[in-house]
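Engineer: I'd like to go over a predicted model; first the sequence, then the structure.
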Amino acid sequence: MTSPEPVTAATAGRRLGRAPATIRKWAQRYAAHQLGRCGRQQVYDYADLATIDACIHRGDPVPATPAERDQLRAGYRNAA
């Protein structure tokens, strides 16, 4: 597992081309890895959100937990 890259919903939304509200909904729906708070904003692990985005984009089921998504990313790295 790589070290988490902390991002807010607004930052992740800009990087993934999604609305911040979409990022927050994904975080709620898929139990995205939350790293804490920065002021009033929740901070998430960017790699976890990017994995959720990739699964949705491909039409694949989104793994239920951050740990399962970590394993999915590790499988991609091993395959490459």
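Structural biologist: That came through fine.
Engineer: C-alpha only now, for contacts and for neighbours.
Structural biologist: Will do.
Engineer: tell me which element the most centrally placed residue in the chain falls in.
Structural biologist: Centroid-nearest residue in the chain: residue 49, 1.3 Å away (criterion: C-alpha atoms, centre = their mean). Per DSSP states H and E: residue 49 is located in helix 46-58.
Engineer: got the angle between the very next helix or strand once past that helix and helix 46-58?
Structural biologist: Where DSSP H and E defines the elements, the next helix or strand beyond helix 46-58 is helix 66-79. Relative orientation of helix 66-79 versus helix 46-58 (axes from the mean of the first three to the mean of the last three C-alpha atoms, to 10 degrees): 80 degrees.
Engineer: here comes the other one, which I'd like you to weigh against the first:
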Amino acid sequence: MLFDPNDPPEPATAARAGARLKRTSATIRKWSERYDARQLGRVGRQVIYDYRDLATIDGCMHRGEPVPPTPEERDRLRAKRRATALAA
């Protein structure tokens, strides 16, 4: 799993990511199933997710865009949106 050094993964539990995105932790776990959200590992029984990947999923849904099916495609979407924002 290669990461862009300008966009490193940001570890978060389902509860923490849910609180930041104003979603339930159950919603975060469902997104993990549905969209194959990037998981960084486990701490005890808690799964650690990449918050940036979850935020990208949330952003696509908020804008009414299709959610890219893989974490790598969402990485590319984030990089493209960042480049567009910097060019403006």
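Structural biologist: Cool, got the structure. Quick caveat: nothing in here was measured; it's all calculated off a predicted structure.
Engineer: quick one on the thing from earlier: the residue nearest to the centre of the first structure - nearest residue in space that isn't next to it in sequence?
Structural biologist: Counting by C-alpha to C-alpha, 6 or more residues apart in numbering, residue 49 of the first structure lies nearest to residue 32, which is 6.7 Å off, once chain neighbours are set aside.
Engineer: how close does the equivalent of residue 24 of the first structure over in the second structure get to residue 52 of the second structure?
Structural biologist: Residue pairing (TM-score structural alignment): residue 24 of the first structure is matched to residue 29 of the second structure. Residue 29 of the second structure sits 15 Å away from residue 52 of the second structure, going by C-alpha to C-alpha, to the nearest Å.
Engineer: okay, the two: which has more neighbours?
Structural biologist: residue 52 (22 against 19; other C-alpha atoms under 10 Å).
Engineer: if I line the two up, what does that one land on in the first structure?
Structural biologist: So residue 52 of the second structure corresponds to residue 47, using TM-score structural alignment.
Engineer: quick one on the thing from earlier: in this structure the residue nearest to residue 49 of the first structure contacts residue 66, no?
Structural biologist: Yes. With contact defined as C-alpha atoms under 8 Å, residue 32 of the first structure reaches residue 66; the gap is 6.2 Å.
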